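*Asks:* 3D model of this:
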Amino acid sequence: MANLNIVLFEPEIPANTGNIGRTCKATGTRLHLIEPLGFQLNERAIKRAGMDYWKDVDVTRYMNWQDFLEKNPRANIYMATTKGRKIYTEVQYEPDCYLMFGKESGGIPEEILKEYPDACVRIPMVGETRSLNLSNSAAIVLYEALRQNQFGGLKLEGQLHRLSWED
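*Replies:* Sure, this is the predicted structure:
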């Protein structure tokens, strides 16, 4: 089973964090929040986006980037950034890796990216598009990591209740 992690560096918009939390709950992924946050975790907007799943999300908060590093010294981190030289599908995600995303207004600071140039991955976009929505980006990269790890622990098949596939 994959034990993936999503790291949000100083997220600013509660609805994005709530949506990501819901995705984490649905995939068994741990959520790591690096402060300062642009909102309170008890805000209605985060709970609305995370729906009734938010209370069950495995969330860890950190005072800052250094605190995160100290508490996760062996974290294998992949950083989603428009400055990445590799496409997010060109790396091999380990089952316990950390997928990091920056704040909505500015991404992951360049001083951090410069420390991890080989860990920077990019989602392709047309022309000069600045970025995708944070929760969309997190879902895209997370599901690629899950796919590479055979969706370990996730339900792979659904079933229609009223109709049969054979009808």
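*Asks:* make it CA atoms for all contacts and neighbour counts henceforth
*Replies:* OK.
*Asks:* so Lys25 touches Asp52, yeah?
*Replies:* No - when contacts are counted by Cα atoms under 8 Å, Lys25 is not listed as touching Asp52 (10.3 Å).
*Asks:* this one next, for a side-by-side:
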Amino acid sequence: MNVVLVEPEIPPNTGNIARLCAATRTRLHLIEPLGFRLDEPSLRRAGLDYWAHLQWQRWPDWTTFTRALPPDARLWFIEAGGPRLYTEVRYHPEDYLVFGRETAGLPRALLEGQPSAWLRLPMFHPRVRSLNLANCVAVVLFEALRQQGFPGEYRPADNPSAHPAV
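*Replies:* The predicted structure follows:
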């Protein structure tokens, strides 16, 4: 799987998402401009020592990223207000889950240009406009992995010398 963060702004969110991607062997794509430096301590702290296990790429802008995609790439844009729930699609192993900035989300033109790929997480309180970005990524990514049968799952029981860490 691929997780794409378009212009992320909050270092601990990106750090948590990096840790999630490392744990699930999901490739992380960071689309600039970033709202922080990649050497920022809070980014590294949130990702702990998992950055060494992360497959990731930094892109200078959306256009450069999309030009590098394979012709058959499937992008899913996760943003409030989408016409479909994130559970209503069938994810493939090479899909791209695209998330926007914490304060502004994804550009409206991008969403309206791809209405069948615009997905939402359900919200239940009218005064709460969104969920934390790292939580959204985790929810959608694990649904995609669940649909695929959690391929390549590693369990600590497979390695008795491993110790569980949270």
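*Asks:* which one of Lys25 and Asp52 of structure 1 has more residues nearby?
*Replies:* Taking neighbours as other Cα atoms under 10 Å, Lys25 of structure 1 and Asp52 compare with Lys25 leading, 19 against 11.
*Asks:* how about the contacts made by the more buried one?
*Replies:* 53-54, 56-58 (Cα atoms under 8 Å, 6 or more residues apart in numbering).
*Asks:* mind telling me what element the alignment partner in structure 2 of it is part of?
*Replies:* Correspondence of Lys25 of structure 1 to structure 2, assessed by TM-score structural alignment: Ala22. According to DSSP states H and E, Ala22 of structure 2 maps onto helix 11-24.
*Asks:* now the strands for structure 2?
*Replies:* Taking DSSP state E as the test, the strands found in structure 2 are 2-6, 27-31, 56-59, 75-78, 84-85, 96-99, 118-120.
*Asks:* now those in CSV, with mean neighbour count and distance to Pro126 of structure 2?
*Replies:* Converted to CSV, these look like this (neighbours: other Cα atoms under 10 Å; distance: least, Cα to Cα, whole Å):
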stretch, mean neighbour count, distance to Pro126 of structure 2
strand 2-6, 23, 26
strand 27-31, 21, 30
strand 56-59, 16, 35
strand 75-78, 23, 19
strand 84-85, 16, 17
strand 96-99, 22, 21
strand 118-120, 23, 15
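*Asks:* how about TSV for those, with distance to Tyr154 of structure 2 added?
*Replies:* Output for those, formatted as TSV (distance: least, Cα to Cα, whole Å):
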stretch	distance to Tyr154 of structure 2
strand 2-6	19
strand 27-31	17
strand 56-59	20
strand 75-78	26
strand 84-85	29
strand 96-99	22
strand 118-120	29
